[in-house]
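K.L.:
mind folding the following:
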Amino acid sequence: MPREGMPLQALPCLTLQGSMLSQSKRINKRKSRGILSEGLDTECTPTELIQQWSPSHKQQRLISKGKENDCNHFVLARRSRRKEEATSAGFSWDHLPDELLLRILFYLPLQDLLRMSIVCKRWHRLAFDDSLWRSVDLEGLTHIGPALQQVLKTGVHRLRCPRSFVEELDFTGEGPLQMVQMDLSSSIIPTSALESIICRCRELEYLSLEGLQLSDMIISSLSKNPNLLQLNLSGCSGFSAPALADMLKSCSSIEQLNISWCDFNNNHVKSVVSNLSSGVTHLNLSGYRESLTLDDVKVLVARCPLIQTLDLSDSTLLVADCFPVLKQLKYLLHLSLSRCYHIHLAALTDLGKMFPMLCLLDVFGVVQNSHLPSLKKEMPHVSINSRPFSSIARPTPASRLAGCLGDRTMWNRKCQLRFKL
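P.N.:
Reported below is the predicted structural model:
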């Protein structure tokens, strides 16, 4: 068998070893000649100098250390890989603790965080840590059902997704949600899907369901949130007056309530004015042309004396004799009587004296533009018709929603994770 085709283990070890030794001897001779020629230029060189300039003899490595290295075998031994020494110029992400990585991930946009979650198992676990999903904004995301279902599982505290389309939501998780603030205004969402969300909320403080189709189950579930401070149900429908009354009795901490333009009858209006918390300071009860009466206003004023902002617009049954009743609201700062057509201009001129603390007055449709200067002259300290839209309990004031996409705040705060188009 020729040597070129023989395996490495079959080659005679003495032949390979001899060639290596002969090559070593030739190299040592050349080195010794060169060194001695430099150090032996003078005559009578002492023996010590010769020894000093002679090359040091390296200790020959033992070839036959064990049975595996005898003259008949040749064994390849693999060296242990040297540990890479960390340099001051670089670092490894794997060596960073979870706490530090979470702090870094906190500043990533939503899309980048989702991309990062597919790198490895550890990063996937960190990317969906509850601490990163406390505040989420999904506005602009179409077919939001799967995304909303995933976000709800992360323990989100603040959720903003107005004007969204939510298909049927199969949300069957266990345990209550940790939601504190939620805005689903003007969204398209099945009532059953909304029930599955609201029924698991126990810590709500700010909630906006403006324009949604509700149910008695949803209204009854809201009564299990005793810390509710601001509630926006403007334009809602689908719930009964008794369920509304029970909810308002239980939610005694409500400070701002927007319940305007709902699908109400007289019983609904009476349920509101008779069961409101005495601590309400901002109330929007507009849009009930034939349902809100002077008697309802009397009950409301007696029950809620701390009201600062009151909107009774589009209540066509109200006339000027409601002013002596409203005068009992000593802290009233903002009054809206727009489109209350039975209130005449002459009666409005006395409001400045009846309400010394009044700062804002809305009388759109009641006072013509030509008569505004004379009315402002009678009440120089009152700003008239400066607020065309109500901001009571709304997460984002309506005046900033129209044509303003830059303002995506929710109750004056932006969400940390935000979906960008």
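K.L.:
rest of the way, CA atoms for contacts and neighbours
P.N.:
Will do.
K.L.:
tell me the first helix or strand C-terminal of the lengthiest helix in the chain.
P.N.:
Ranked by residue count under DSSP state H, the longest helix found in the chain is helix 13-39. Where DSSP states H and E defines the elements, the next helix or strand beyond helix 13-39 is helix 47-53.
K.L.:
following that following helix, which helix or strand comes up?
P.N.:
helix 98-105.
K.L.:
helices or strands up against that following helix?
P.N.:
Secondary-structure packing of helix 98-105 (3 or more C-alpha pairs under 8 Å, 6 or more residues apart in numbering; DSSP states H and E): helix 121-127.
K.L.:
which of the residues in the longest helix of the chain are buried?
P.N.:
Buried positions in helix 13-39, judged by neighbour count with 16 or more other C-alpha atoms under 10 Å: Cys13.
K.L.:
and it, how far from the chain's centre?
P.N.:
74 Å (C-alpha atoms, centre = their mean, to the nearest Å).
K.L.:
for comparison, sequence B:
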Amino acid sequence: MFRYSNTDWDSIGEWSLIEMLPDEVLIAIFKYLPLDCLLVCENVSQRWKRLARDTAVWRCIYLTYSAKHDKVKESQKTLQVIGTHSECIHNLKLQYIHTYSSIRMLLEKCDNIFSLDLCMCRIEKEFERDVEKWSNLKKLSLKNCVFYPSDGDLIIQYDKFKGLNTLELPEFGLSRANCNTLLDLKHLCHIEIEKIKNLGTEYIMQLILSKQNILVTFHIYGGDDVNDECLILLSKCPLLQGLSIIHCENLKDEGILALGNLKVIEQLQISNNERFSEASLLKTFGSPSMVKLNRLSLAKIKNVTPAVVDCISEYYKNLKCLALYQCPRIVNSDYEKQLRAKFRKIGVVLY
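P.N.:
Below is the predicted model of the structure:
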């Protein structure tokens, strides 16, 4: 550590002391600055400009452009940054853009995208080729987008993105034509494909097995594709924190009981089932393993009873949200009136 007398401090000056900081310290400071402040720092000196544009700094910056009228001011700032710092941008979110030519105009300027999030946008077939330019892509989210033409499909070869760890898709983007390209991705641990149907049970099991040791988030449609064996495989995922299965009509007690083995699960959504028995639900949600659960949705589950809900209230002290949407033995019952008092500190959704 440097030591100076009072005279030394006076002669050095505050600015010189800042300049003495090593590059890695300044970069660490720049990571915490708002974008507006960071852009100002670029004008201080050539050294600061170089450090303020460092990849480590811009990996922490998420730019959003929205075509909504109430976001004009913020989006204009984003356009300016894209124009002056296109080579620095790593994380970009585009919203409510309904012409793909406009999306393409923004994307073609950015060569170093790591995270791309398109929300409520219109995507066309050209996106298959356009996305290939970002070989270092780690996250691709197309949630709530629409595809044109509507009778076509987006067939991206995902195995071209070796570092991809997050994939979020709407009802298109994954089919039997390209689903196998996910199997060899060694870092893909967040998968949200809950609107995609007809992938087949065998494929779903292959997908789970290929990611069993790394899977953190798994959202899937369910239906005929997901059976009890799939849930047994999921129960053996040691890192699984978020699980959502929208249609569970085919699942039986063996499957729901297996979920009681999930030790780090924090968010669980199970919907549409008439086969789970009250006894299996009691045993599952009486499991000491799932104590980290903070969000639970049991929508349209026939045998969710007051006893099951009492069990949930007793075991899950970290619960922040509970959805019992249209559970027939809870909704419009005398017990419904007790729920608000029982879960006074959290949100309860019934309708």
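K.L.:
just give the TM-score of the two.
P.N.:
The TM-score (TM-score structural alignment, normalised by the length of structure 2) is 0.64; 274 aligned residues with a C-alpha RMSD of 3.8 Å.
K.L.:
tell me the residues of structure 2 aligned with the longest helix of structure 1.
P.N.:
Using TM-score structural alignment, helix 13-39 of structure 1 corresponds to no residues of structure 2.
K.L.:
so what's the corresponding residue of structure 2 for Ile307 of structure 1 closest to, chain neighbours aside?
P.N.:
Aligned by TM-score structural alignment, Ile307 of structure 1 pairs with Ile265 of structure 2. Closest residue in space to Ile265 of structure 2, ignoring its immediate chain neighbours: Gln241 at 4.0 Å, by C-alpha to C-alpha, 6 or more residues apart in numbering.
K.L.:
aligned counterpart of that neighbour in structure 1, please.
P.N.:
Under TM-score structural alignment, Gln241 of structure 2 pairs with Thr281 in structure 1.
K.L.:
and for that match, the neighbour number?
P.N.:
20 (other C-alpha atoms under 10 Å).
K.L.:
also Ala193 of structure 1?
P.N.:
Applying other C-alpha under 10 Å, we find 16 other residues in the vicinity of Ala193 of structure 1.
K.L.:
surely the match of Gln241 of structure 2 touches Leu306?
P.N.:
Yes. Here Thr281 of structure 1 reaches Leu306: they are 5.5 Å apart, a contact under C-alpha atoms under 8 Å.
K.L.:
I figured the residue nearest to Ile265 of structure 2 hits Gln269, correct?
P.N.:
No. Contact status for Gln241 of structure 2 versus Gln269: not in contact, 11.5 Å apart, counting by C-alpha under 8 Å.
K.L.:
which residue ranges of the stretch 151-300 of structure 1 form helices?
P.N.:
191-198, 216-222, 241-250, 266-275, 294-303 (DSSP state H, counting those that start in this stretch).
K.L.:
report the mean distance between the first helix or strand past the last one going along the chain and its aligned residues in structure 2.
P.N.:
This points to helix 294-303 of structure 1. Remark: after helix 294-303 of structure 1, the chain's next helix or strand is strand 309-311, criterion DSSP H and E. Superposed on structure 2, strand 309-311 of structure 1 shows a mean distance to its aligned partners of 2.0 Å (mean C-alpha distance after the TM-score superposition for structure 1).
K.L.:
in TSV, list the helices of the stretch 151-300 of structure 1 along with distance to Ser131 of structure 1.
P.N.:
Formatted as TSV, these follow (distance: least, C-alpha to C-alpha, whole Å):
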stretch	distance to Ser131 of structure 1
helix 191-198	21
helix 216-222	26
helix 241-250	31
helix 266-275	38
helix 294-303	42
